[in-house]
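1. Got a sequence here, can you build the structure:
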Amino acid sequence: MSLLEGKVAIVTGSGRGLGLAYAHELARQGAAVVVNDVDREIAEAAASAIAEAGGRAVAVTAPVGPTETARLLVQTAVTEFGRLDILVTNAGVLRDTVLWKMSDDDFDTVIGVHLRGTFTCVREAVVHMREQGEGGRIICIGSPTGQRGNFGQTNYAAAKAGIVGMVRTWALELGRANITANAVVPVAATAMTATVPYFAAAVEADEKGEAMPAFFRHDLGFGTSDDVAGLIAYLASDAAADVTGQAIGVGGDRVQLWSHPEAVVTAYREGGWSYEALEADFPAEFGGQLQSVGEKFPPLPEDLQRPAPNA
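-> Okay, the predicted model is just below:
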């Protein structure tokens, strides 16, 4: 019997890229899958490819964010396959620009799809899972940007950090219903990373169907969409029944368990901390423990360096 035989999953934003890899892996493990994309041809092609590979899938064309889309996705799962067990919230968009150039629409669009879309879809799925009474799996997609920040991504960082915060809350709220909630933080060759010169050699290898250099797979934990899909299937399975409220990074040859935010240094002062006390003591108490921001990558080995696109 397959790992997820008899289970039904929804994967938002699964017409291509990482979402498509998740949908294929869940179907390969036996789950029936509701595929979602804003492009009808892309969504239907994804569902057809899953069916041709021996799986079961149906396509829903709708933008993630509105409650109406969330209801449509859950209704489709129940109507077509009789139940809902797994939700993977993967849909997303990018509107990258520095803070002082970011428009209201840039901000609202990204927050609407990522953060609101995750909220509305999870809320609708949980209502059904609780009524169904057999537990469930909520898997939300985060990002290193949400964990560490990234230049030019105020909106995306806010959304992805918010998703992880919601997951921790849902793990508390859903435990009694045997519904787990986890965040996956993928690092993989995508349309976004394809534009970053640092990853050019890895993306180039992936596009040729060749193995990525070990530097990327091992040292950076950077790989293909398929490298991420195994963790999605694991978290969707009964084997992960005790895993909830976690942020788990995955990419290439690496899996990481991210820590929850904790106080790094604690200092006490009788009577409280006035400005004068902070001015006098903050550097000694906290200066050496100030936290870094952004991701720091090691220098590329010479054989993996590529000229800049406009060089």
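2. CA atoms for contacts and neighbours, from now on please.
-> Will do.
3. what's the neighbour count on Gly92?
-> By the criterion of other C-alpha atoms under 10 Å, Gly92 has 23 neighbours.
4. How about it, nearest residue that isn't a chain neighbour?
-> Of all residues not flanking Gly92 in the chain, His114 sits nearest, at 5.4 Å (C-alpha to C-alpha, 6 or more residues apart in numbering).
5. same deal with Thr67?
-> Distance criterion C-alpha to C-alpha, 6+ apart; nearest residue to Thr67, sequence neighbours excluded, is Thr120 at 5.5 Å.
6. List the buried residues for the strand or helix carrying that neighbour?
-> Using DSSP states H and E, Thr120 sits in helix 117-132. Of the residues in helix 117-132, those with enough neighbours to count as buried (16 or more other C-alpha atoms under 10 Å) are 117-126, 128-130.
7. Looking at the protein, which helix is longest?
-> Among the segments of the chain that qualify as a helix by DSSP state H, the longest is helix 154-174.
8. List of residues touching it?
-> Outside of helix 154-174, the residues that reach it under the criterion C-alpha atoms under 8 Å, 6 or more residues apart in numbering are 94-96, 98-99, 106-108, 110-111, 114-115, 118, 140-143, 145-147, 149-150, 179-183, 244-247.
9. ok so, going back, packing partners for the helix or strand just after the helix holding Thr120?
-> Per DSSP H and E, helix 117-132 leads on to strand 136-141 as the next helix or strand towards the C-terminus. Applying 3 or more C-alpha pairs under 8 Å, 6 or more residues apart in numbering; DSSP states H and E, we find strand 136-141 packed against strand 86-89, helix 117-132, helix 154-174, strand 179-186, helix 225-236.
10. same thing but 7 Å
-> Contact partners of strand 136-141 among helices and strands, from 3 or more C-alpha pairs under 7 Å, 6 or more residues apart in numbering; DSSP states H and E: strand 86-89, strand 179-186.
11. Give me the distance between Met212 and Asp206.
-> Using C-alpha to C-alpha, to the nearest Å, one obtains 6 Å as the distance from Met212 to Asp206.
12. Same check on Gly223?
-> In this structure, Gly223 lies at 9 Å from Asp206, with C-alpha to C-alpha as the measure.
13. Looking at the two, which is more packed in?
-> Set side by side, Gly223 and Asp206 show unequal neighbour counts under other C-alpha under 10 Å, the larger going to Gly223 at 28 against 16.
14. what about the nearest residue to that one once chain neighbours are set aside, distance to Pro213?
-> The shortest distance from Gly223 to any residue other than its chain neighbours is 3.7 Å, reached at Gly252 (C-alpha to C-alpha, 6+ apart). Remark: distance between Gly252 and Pro213 (C-alpha to C-alpha) = 10 Å.
15. So if I had to pick from these two, which one is more boxed in?
-> Legend: neighbour count by other C-alpha under 10 Å for Gly252 and Pro213, higher for Gly252 (25 against 16).
16. another one to check against the first:
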Amino acid sequence: MASTRGEPMDLSGRAVVVTGSGRGLGRAYVEALGAAGASVVVNDVEQNLVDEAVAAVERAGGRAVGVVAAVGSTATADALVAAAVETFGRLDVMVTNAGILRDRMLWKMSDDEFDAVIDVHLRGTFTCARAAARRMREQGEGGSLVLVSSPAGQRGNVGQTNYAAAKAGIVAMARTWAMELARAGVDVNAVVPVAATEMTKTIPAFGPAIEEAERTGGDLPAWMRKDEGLGTVEDVASLVVFLASDAARGITGQAIGIGGDRLALWAHPQEKSVALRDGGWSADEIAAAWSTGVGAEPETYGVPAPKAPQA
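-> Just a heads-up that it's a prediction; the model follows:
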């Protein structure tokens, strides 16, 4: 099912579930998977969005079935896997894309706002991946879990305590599950996408360029695609199609970024600098040694603010 250079990826015979696939990135994923020949379970919370996405997959050449349900519960996860098995006879790939935002500064964020985002992103990824892993182990033919993370989970972002925590947890789960599912031949990777969506339109440096491209039907500017790594949702979908294919067999435990013209491999956390002291460290000794020792080159944090070129 792998492709050679210049030939389209062939996912014929593959059954894929994509959560939150009625619009935005998820919609692009199911359309690209369908165009590659995959059979797709489309999921969202609105019937009309699911129906439209199913029709789009079928127009693209794939088979599709829809499940209208909110992601998070075990019941929804089991229903999504059951839909794939009952309709297509198997499950090969689970893409955990569903998500919501409830942005708020720490001191203003409510319990409900925190819990809602964690439930959809983190618990939803867990329940859907668990249901998929059980089915894939039962089939005994391997498979792929594609978990959708975010730059906010890698770097942190103002106003996104809940979202950043969930997305960081998703990458940690990818590394853990890559170890746990290795013997079953199930690859587990996190995708870190950046794309022009309704959310990125709200960023002042991006909004005007995105709206102009949509109005004229033209391309996003080169500085955005290359320097910021931000392109269309279709740009990101290519990575999901690749990870669903035989060409990606054996790639596991990775966090892979994509957006615009950029494809990137994110580093995993590791010790950057180490100092040893016989008998351990007192607080005073840490203070005396910090700025010239372990802490001489502190790590940066936060998603860098985009900078549009000056006119």
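17. Now do the longest helix of structure 1 against strand 136-141, angle only.
-> Going by axes from the mean of the first three to the mean of the last three C-alpha atoms, to 10 degrees, helix 154-174 of structure 1 is angled at 160 degrees with respect to strand 136-141.
18. Quick check: helix 154-174 of structure 1 compared with structure 2, mean distance?
-> For helix 154-174 of structure 1, the mean distance to aligned residues of structure 2 following superposition is 0.3 Å (mean C-alpha distance after the TM-score superposition for structure 1).
19. now that helix and strand 179-186, what's the angle there?
-> 150 degrees.
20. For helix 154-174 of structure 1, buried residues please.
-> Along helix 154-174 of structure 1, the positions that meet the burial threshold by neighbour count (16+ other C-alpha under 10 Å) are 154-164, 166-168, 170-171, 174.
21. For my notes, please list the helices and strands packed on strand 136-141 of structure 1 in a markdown table and give mean neighbour count and distance to Asn36 of structure 1 for each entry.
-> Output for those, formatted as a markdown table (neighbours: other C-alpha atoms under 10 Å; distance: least, C-alpha to C-alpha, whole Å):
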| stretch | mean neighbour count | distance to Asn36 of structure 1 |
| --- | --- | --- |
| strand 86-89 | 28 | 10 |
| strand 179-186 | 27 | 19 |
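22. Make CSV out of those and add distance to Leu231 of structure 1.
-> Formatted as CSV, the entries for those read as follows, by distance: least, C-alpha to C-alpha, whole Å:
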stretch, distance to Leu231 of structure 1
strand 86-89, 12
strand 179-186, 8
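23. so which of those gets nearest Thr61 of structure 1?
-> For these, distance to Thr61 of structure 1 was read as C-alpha to C-alpha. The smallest value, 14.9 Å, belongs to strand 86-89.
24. now for the closest one, which elements pack on it?
-> Under the contact criterion of 3+ C-alpha pairs under 7 Å, 6+ apart, the helices and strands touching strand 86-89 of structure 1 comprise strand 8-11, strand 136-141.
25. Next SSE downstream of it?
-> helix 104-110.
26. Just tell me the aligned range of that following helix in structure 2.
-> Applying TM-score structural alignment, one finds that helix 104-110 of structure 1 aligns to the residue range 111-117 of structure 2.
27. mean distance, that stretch to its aligned residues in structure 1?
-> After superposition onto structure 1, stretch 111-117 of structure 2 sits on average 0.3 Å from its aligned residues (mean C-alpha distance after the TM-score superposition for structure 1).
28. what's in contact with that stretch?
-> Contact with stretch 111-117 of structure 2 is made by 100-102, 162-163, as judged by C-alpha atoms under 7 Å, 6 or more residues apart in numbering.
29. Now do the buried residues in that stretch.
-> Residues of stretch 111-117 of structure 2 classed as buried under the neighbour-count rule (16+ other C-alpha under 10 Å) are 114, 116-117.
30. again with stretch 198-212 of structure 1
-> 198-203, 206, 212.
31. The aligned residue in structure 1 for Ser273 of structure 2 - nearest residue in space that isn't next to it in sequence?
-> Structural alignment (TM-score structural alignment) places Ser273 of structure 2 against Val265 in structure 1. When the adjacent residues along the chain are set aside, Val265 of structure 1 lies closest to Phe286, with 6.8 Å between them (C-alpha to C-alpha, 6+ apart).
32. For my notes, confirm the one you found occurs in a helix.
-> Yes: counting by DSSP: H, G, I helix; E, B strand; the rest coil, Phe286 of structure 1 is found in a helix.
33. which residue in structure 1 lines up with Gly260 of structure 2?
-> Under TM-score structural alignment, Gly260 of structure 2 pairs with Gly252 in structure 1.
34. Thr200 of structure 2 now?
-> For Thr200 of structure 2, the aligned position in structure 1 is occupied by Thr193, per TM-score structural alignment.
35. what sits against its match?
-> Taking C-alpha under 7 Å, 6+ apart, we find Thr193 of structure 1 in contact with Phe199.
36. So what's the residue count around Gly175 of structure 1?
-> Gly175 of structure 1 has 15 neighbouring residues, counting by other C-alpha under 10 Å.
37. What are the neighbouring residues in contact with it?
-> Residues counted as contacts of Gly175 of structure 1 (C-alpha under 7 Å, 6+ apart): none.
38. Counterpart of it over in structure 2?
-> Checking TM-score structural alignment: Gly175 of structure 1 goes with Ala182.
39. how many neighbours does the equivalent of Phe81 of structure 1 over in structure 2 have?
-> With TM-score structural alignment as the criterion, Phe81 of structure 1 lines up with Phe88 in structure 2. Number of residues near Phe88 of structure 2 (other C-alpha under 10 Å) recorded here: 19.
40. My guess is Phe88 of structure 2 contacts Val17. True?
-> No: taking C-alpha atoms under 7 Å as the contact criterion, Phe88 of structure 2 and Val17 are not neighbours in contact, 11.0 Å apart.
41. So Gly61 of structure 2 versus Val41 of structure 2, what's the distance?
-> Taking C-alpha to C-alpha as the measure, Gly61 of structure 2 falls 14 Å from Val41 of structure 2.
42. which residues touch the alignment partner in structure 1 of Gln139 of structure 2?
-> The pairwise alignment with structure 1 assigns Gln139 of structure 2 to Gln132, based on TM-score structural alignment. Contact partners of Gln132 of structure 1, counting by C-alpha under 7 Å, 6+ apart, are absent.
43. Okay then, goodbye and thanks.
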